[in-house]
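S.K.: pasting the sequence and the predicted model now:
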Amino acid sequence: MDENKTLRALAALSQKTRLDVFRLLVKAGFEGMPAGEIGEKLNVRQNTMSTNLSILVNAGLIRNERQGRTVRYFADFDAMRGLLAFLMDDCCNGRPEICEGVFDEINCS
């Protein structure tokens, strides 16, 4: 991921609802979630949710797929990996021991 894409991604995630949506879609995994269900889970009105989903799509963090009358959204795990890789690319100036423990903070249970 380049610097401009990183800035767009971070700008999109800098708003609470969009951060909550992204985290929810990451938890949903490869199955994703329908737009209506995302709004219900986060208690966000449909028009507000639509705007936030569009911003996340345009930032390249999520993708959508039409399934009949429903639009399902998915976290873009390649984009997430790219963002994390960009942020940690020069991890501690060649001293990885400084970054040790970062992945211990992630709860994948």
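M.R.: Nice, I can see it. Numbers count the residues shown, from 1 in each chain.
S.K.: rest of the way, CA atoms for contacts and neighbours
M.R.: Will do.
S.K.: all helices of the chain, in order?
M.R.: Secondary structure of the chain, counting by DSSP state H: helices at 3-13, 16-28, 35-42, 46-58, 77-88, 96-99.
S.K.: the fifth one to helix 3-13, inter-axis angle?
M.R.: Meaning helix 77-88. Helix 77-88 and helix 3-13 are oriented at 110 degrees to each other (axes from the mean of the first three to the mean of the last three Cα atoms, to 10 degrees).
S.K.: returning to what we had before: what about the helices of the chain, which gets the closest to Glu65?
M.R.: Evaluated over the helices of the chain, closeness to Glu65 peaks at helix 35-42, with 10.4 Å, by Cα to Cα.
S.K.: one more structure, for comparison:
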Amino acid sequence: MEKKEAITAFVALGHETRLDIFRLLVQAGPKGLPAGQIGERLGLPPATLSFHLNQLKHANLVTFRRESRSLIYSAAYPVMNALLAYMTENCCQGDADGCCSSTC
């Protein structure tokens, strides 16, 4: 992952509502959730939800597919894993395995 991509992802996740949406989608698994269910579970009006989903899409943190008249959103696990790898790349002076085994 490039530094610019990581910054974009962190900016997107730096907002409480977007972080809540992303966490919900990670918990939902690869099948994802319809936009309406995301809004219902988090108590978000459609316009607000749409704005935040667009920000997460711009950061490549979520994907979506159309099923009939519904948009189903899913966490982009490869991007999430790349972001985690980016963060641990220099952990403990380059010894990410030793760093995370005792402190994570």
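M.R.: All right, it came through fine. Values in this document were obtained by computation on a predicted structure and should not be read as measured data.
S.K.: fetch the TM-score of the aligned pair.
M.R.: Scored against TM-score structural alignment, normalised by the length of structure 2, the superposed chains reach a TM-score of 0.93; 102 aligned residues with a Cα RMSD of 1.0 Å.
S.K.: what's the closest of the helices of structure 1 to Arg66 of structure 1?
M.R.: helix 35-42 (10.4 Å).
S.K.: residues making contact with that closest one?
M.R.: Residues outside helix 35-42 of structure 1 that contact it (Cα atoms under 8 Å, 6 or more residues apart in numbering) are 17, 20-21, 24, 45-46, 49-50, 70-73.
S.K.: repeat that with 6 Å
M.R.: By Cα atoms under 6 Å, 6 or more residues apart in numbering, the list of residues contacting helix 35-42 of structure 1 from outside reads Arg72.
S.K.: same check, this time on stretch 9-29 of structure 1
M.R.: 32, 52, 56, 59, 74-75.
S.K.: dump the residues you listed to JSON lines, plus neighbour count and distance to Lys5 of structure 1.
M.R.: Conversion of these to JSON lines gives the following (neighbours: other Cα atoms under 10 Å; distance: Cα to Cα, whole Å):
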{"residue": "Gly32", "neighbour count": "21", "distance to Lys5 of structure 1": "23"}
{"residue": "Asn52", "neighbour count": "19", "distance to Lys5 of structure 1": "17"}
{"residue": "Leu56", "neighbour count": "22", "distance to Lys5 of structure 1": "12"}
{"residue": "Ala59", "neighbour count": "20", "distance to Lys5 of structure 1": "7"}
{"residue": "Phe74", "neighbour count": "23", "distance to Lys5 of structure 1": "18"}
{"residue": "Ala75", "neighbour count": "27", "distance to Lys5 of structure 1": "16"}
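S.K.: widest-spaced pair of these?
M.R.: The widest separation within these (Cα to Cα) is 17.4 Å, between Gly32 and Ala59.
S.K.: Glu70 of structure 1 maps to what in structure 2?
M.R.: Quick fix: residue 70 of structure 1 is Thr, not Glu. Counting by TM-score structural alignment, Thr70 of structure 1 corresponds to Ser70 in structure 2.
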